[in-house]
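A.B. asks: Sequence unavailable; structure follows:
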């Protein structure tokens, strides 16, 4: 078993290891996506506009699904597979920035995915927007050597293109006809003044991209932006939470229908239900929540896995005497969201000892201290070693250090930890914090992207038998050692009987 970040700093990818082979996979046209580029932010403007002037996602999604049903897809949006009772598949999300951190995941993913039957992408296939014209270098090329189908659910960034690119690539759907014009001076009318329209696909460019994954074993056409897969003894249900993390009434009714029955189920969602020590049950238009369905004992859910947040988190929640595993799996390639800002775990009845995350909080703090040291040209002040960061996390949160350290927690170390958003065991508002993961400063977390290891990316492998479901979280640091033999950062065994 290779050393993981829970064993040593070297297992986490620190201390000058050799970079892996991922750079040889990068296309010559690959660009470093910058979230400080005004052009990038302008492309992604539909999210803020939807928050201010109303979200059209629900209505557009209904139109997409109606168009698919008119084309003859199964009315229950079910994907029937011929998998045996024992099989494996992969799952990861938030992948496609098309640069070094995304491609650094690929070698380890291909190694760990040997023998798997398919892969599920759990949110945000492309960044900054899901244009069909960018699928070549951000989807088809990185996964061209994976010889099995890939299914996906859209994330908010895919909806920044009206979900047009996503529906074309995964569902082979034609573009939506124009909607009826809104009433003048209505909220929708004001929204439409700045709303980003979907890009028109370049057919030749898209055909060339598709050729990279054209083998018969790689083909999969899914029925819509949300779907259910019957695979062996398991049902996997993927929902589309759109721009703002909710689902429309029609999708809610469908979810209640396909969730019935004794078959064990996994929910895949673009909006995690437990994340960052918070509970976000996901509202359904017209009433109710997604988590009410997940918790219903008649639905037999064993896990709910969400993307959108770019790290790994695990909350084993007791629901009336049975455990449902709530996971975040969004570390598939995009910039890393911090974990060191997660306070001592108190939500869902989960204890700190039961909670798991990757990167570990100490590694996240060390990573961000390097980011801010370089950004402000104050490396001697900001930069912490992984040992120092691990020690100060343990002290401030009052938790046991995941791996041993004898580093001293000096005044400078404590000050950097406070500035970078590390909570204290006793909740007390800091007089000043640099923006890391808060809503009011979303720009700074995307700005954390670096192009040298360790990257702290991750992906899941799920092994299914009639009796058990085993979920393993593998690390992708970008270093050669972890690339050749990806370390396991978390492992869960769920009884299905």
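C.D. replies: All right, it came through fine. All of these numbers come straight from a predicted model, not from anything done at the bench.

A.B. asks: rest of the way, CA atoms for contacts and neighbours
C.D. replies: Noted.

A.B. asks: Helix or strand next in line after the helix or strand harbouring residue 381, which one?
C.D. replies: Using DSSP states H and E, residue 381 falls within helix 379-382. Note on helix 379-382: by DSSP H and E, the next helix or strand toward the C-terminus is helix 386-397.

A.B. asks: next SSE after that next one?
C.D. replies: helix 411-419.

A.B. asks: Can you check my assumption that residue 374 lies in a helix?
C.D. replies: Yes - Residue 374 forms part of a helix when assessed by DSSP: H, G, I helix; E, B strand; the rest coil.

A.B. asks: number of nearby residues for it?
C.D. replies: Residue 374 has 14 neighbouring residues, counting by other C-alpha atoms under 10 Å.

A.B. asks: can you check residue 158 too?
C.D. replies: Residue 158 has 27 nearby residues by other C-alpha under 10 Å.

A.B. asks: Report the contact partners of it.
C.D. replies: Contact analysis of residue 158 by C-alpha atoms under 8 Å, 6 or more residues apart in numbering lists 124, 125, 126, 127, 129, 130, 131, 165, 166.

A.B. asks: thinking again about what came up before, run the chain-centre distance for the helix holding residue 381.
C.D. replies: Relative to its chain's centre, helix 379-382 lies at 31 Å (C-alpha atoms, centre = their mean, to the nearest Å).

A.B. asks: Same check on stretch 481-488?
C.D. replies: That offset, for stretch 481-488, works out to 20 Å (C-alpha atoms, centre = their mean).

A.B. asks: Included below, for side-by-side comparison, is a second structure:
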């Protein structure tokens, strides 16, 4: 599409978040720091308890269709693509082996967490979530569909203030009625199925109000109840990825998920979560308990090949991953183009190259030798003699050790120092190159021309080289060591491989889960002039065949009773 968001046009379609833009990094880091430090003191859940008897009841229906959409409000193309296809009256999807399905529109929509990126504000929600969904489904006819929302960590970065105004204090979200007054909820579905949504507030404990609410809910359920449990994080994946067996056992025993499993027992049949922006399904041996991560509602793609494939605690085996591991690994190679995909990132690292090189030159006292290795030795000595050059180098090394993704301290230090050493070598190589160009052009050492040329090279080539080194580091980390999955793929801002879940409770009481894939989201949209409020204002105008929805895998059926 040709629309470009501008600062003066709040309602312009949003581009994908540029996570490595320097100002964005600072803003996100400050929000995370404040919310982490003050989260417990600003816990809005305590102020908005839900009466233990409050419950949305759909049990009178003979069947029901429910959509689960998580991690949605990022760029326009993926967010609107999911909103557009999820709101079609009949969704026609291509299944495996040529089979086609016609699925009616859901009467319940569950947002599974992280409804907005990068940090919550009224403007961000309006541009990145409300605008796409209003464009797809501004108004509905009776019987109106119903909306529930689970807050994720990005929703909590303003202590849930904007989430509360948007989802809890209003009766409507675009064409959906809002049926919750707290950040957690429950609904009784047909054939003794139950929908439960939990708020774990930045990974902290479930608050006392929720404990009372869910305990009362458990007492109301009969022995044949079957629960669809929605959480903002896939705790089963987080626990499984802990290599420390004692830590894993402790988290399984004492975590929020363990509390809910003890409370509801084997009645939990489906675990749904987002947070990780890919599709990954684990299942019990008989297939009657499913643990599904489905964070494909609109945010950048997360890799699948960095996670372990062995069964989870309890014997839940991995049944499907989307994208598959080979595709995920291949996509990671795009980090070789890191400077092109994140052009402003090198401004900061290039400036650091300039500061180190400039101070090193001041301590060098004369042009470095023409031969590189002797010159490298002299420049390294000069760097260590210069307090400011050494200080900047130590600051970079410390930051890269902190950034390194490793469970053990010695590995983290090794990775960070190795990364820093490559940058240090690049600074010295660029400084040497500047000296050689000055010598070739017969410029006087530290004269205006030679100094300007050398510093210009440090800044300009440092901009490019430092970003390229960072991209190679991410590629090696994610493909060789299966680390830095979030950092390596947030840099790529991949719009494609989006998905959502459509769950159908049939008349016979069985639950069928359809994992809907958008392997490629449209890049172009055609505006529908004079469209009815119940109709989409834009429709896909991209001829690529992969923009049509299909199934990730065959429908998952949980039998009745």
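C.D. replies: Yes, it's here. As the structure is a computational prediction, the values presented were derived from the model and not from experiment.

A.B. asks: As CSV, the contacts of residue 158 of the first structure with distance to residue 159 of the first structure would be great.
C.D. replies: Formatted as CSV, the contacts of residue 158 of the first structure follow (distance: C-alpha to C-alpha, whole Å):
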residue, distance to residue 159 of the first structure
124, 9
125, 10
126, 10
127, 11
129, 7
130, 7
131, 9
165, 9
166, 8
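
A.B. asks: Go through those and name the one nearest residue 435 of the first structure.
C.D. replies: Residue 435 of the first structure has its nearest neighbour among the contacts of residue 158 of the first structure in residue 127, at 21.6 Å by C-alpha to C-alpha.

A.B. asks: does that closest one really touch residue 97, like I thought?
C.D. replies: Yes - contact between residue 127 of the first structure and residue 97 holds when scored by C-alpha atoms under 8 Å: they sit 5.1 Å apart.

A.B. asks: all helices of the stretch 351-500 of the second structure, in order?
C.D. replies: Here the stretch 351-500 of the second structure has its helices, by DSSP state H, counting those that start in this stretch, at 372-385, 387-403, 409-440, 448-480, 485-490.

A.B. asks: residue nearest the centroid of the first structure?
C.D. replies: residue 330 (2.0 Å; C-alpha atoms, centre = their mean).

A.B. asks: okay but that one is in contact with residue 123, surely?
C.D. replies: Yes - the pair residue 330 of the first structure / residue 123 is scored as a contact, 7.4 Å apart, by C-alpha under 8 Å.

A.B. asks: what is in contact with those two at once?
C.D. replies: 93, 94, 306, 307, 308.

A.B. asks: who wins for neighbours among those?
C.D. replies: These, ranked by neighbours (other C-alpha under 10 Å): first place residue 93, 33 neighbours.

A.B. asks: which position in the second structure aligns with that residue?
C.D. replies: Matched to the second structure by TM-score structural alignment, residue 93 of the first structure sits across from residue 70.

A.B. asks: For its match, which residues are in contact?
C.D. replies: 111-115, 273-275, 294-298, 500.

A.B. asks: again, only using 7 Å
C.D. replies: Neighbour list for residue 70 of the second structure: 111, 112, 113, 114, 274, 294, 295, 296, 297 [criterion: C-alpha atoms under 7 Å, 6 or more residues apart in numbering].

A.B. asks: now residue 343 of the first structure
C.D. replies: Contacts of residue 343 of the first structure (C-alpha under 7 Å, 6+ apart): 277, 423.

A.B. asks: What is the aligned counterpart of it in the second structure?
C.D. replies: Using TM-score structural alignment, residue 343 of the first structure lines up with residue 308 in the second structure.

A.B. asks: mind checking the SS state of that match?
C.D. replies: Going by three-state DSSP: residue 308 of the second structure is coil.

A.B. asks: do you know how far it is from residue 128 of the second structure?
C.D. replies: 33 Å (C-alpha to C-alpha, to the nearest Å).

A.B. asks: quick one, what contacts the residue nearest to residue 92 of the first structure when sequence neighbours are not counted?
C.D. replies: Nearest residue to residue 92 of the first structure in three dimensions, chain neighbours excluded: residue 459, at 4.8 Å (C-alpha to C-alpha, 6 or more residues apart in numbering). Contacts for residue 459 of the first structure were tallied using C-alpha under 7 Å, 6+ apart; they are 91, 92, 329, 331, 332, 473, 474, 475.

A.B. asks: Can you find the partner of residue 459 of the first structure in the second structure?
C.D. replies: Per TM-score structural alignment, residue 459 of the first structure is aligned with residue 500.

A.B. asks: Roughly how far does its match sit from residue 288 of the second structure?
C.D. replies: Taken as C-alpha to C-alpha, the span from residue 500 of the second structure to residue 288 of the second structure is 20 Å.

A.B. asks: Next up, identify which helix or strand the residue nearest to residue 390 of the first structure when sequence neighbours are not counted is on.
C.D. replies: Distances taken as C-alpha to C-alpha, 6+ apart put residue 362 closest to residue 390 of the first structure, at 4.1 Å, once the chain neighbours are dropped. According to DSSP H and E, residue 362 of the first structure maps onto helix 361-375.

A.B. asks: Go ahead and measure how far that helix is from the middle of the chain.
C.D. replies: On C-alpha atoms, centre = their mean, the centre of helix 361-375 of the first structure falls 21 Å from that of its chain.

A.B. asks: and the angle from that helix to helix 411-419?
C.D. replies: 90 degrees (axes from the mean of the first three to the mean of the last three C-alpha atoms, to 10 degrees).

A.B. asks: counting contacts, what elements does helix 361-375 of the first structure pack onto?
C.D. replies: Where contact means 3 or more C-alpha pairs under 7 Å, 6 or more residues apart in numbering; DSSP states H and E, helix 361-375 of the first structure is packed against helix 379-382, helix 386-397.

A.B. asks: So which of those helices has the densest surroundings on average?
C.D. replies: helix 386-397 (a mean of 23; mean count of other C-alpha atoms under 10 Å).

A.B. asks: residues in the second structure aligned with it?
C.D. replies: Going by TM-score structural alignment, helix 386-397 of the first structure sits over no part of the second structure.

A.B. asks: for that helix, packing partners?
C.D. replies: Checked by 3+ C-alpha pairs under 7 Å, 6+ apart, helix 386-397 of the first structure has helix 361-375 packed alongside it.

A.B. asks: buried stuff in the helix it packs on?
C.D. replies: 361-373 (16 or more other C-alpha atoms under 10 Å).

A.B. asks: Isn't residue 423 of the first structure up against residue 339?
C.D. replies: No - between residue 423 of the first structure and residue 339 there is no contact under C-alpha atoms under 7 Å: 11.1 Å.
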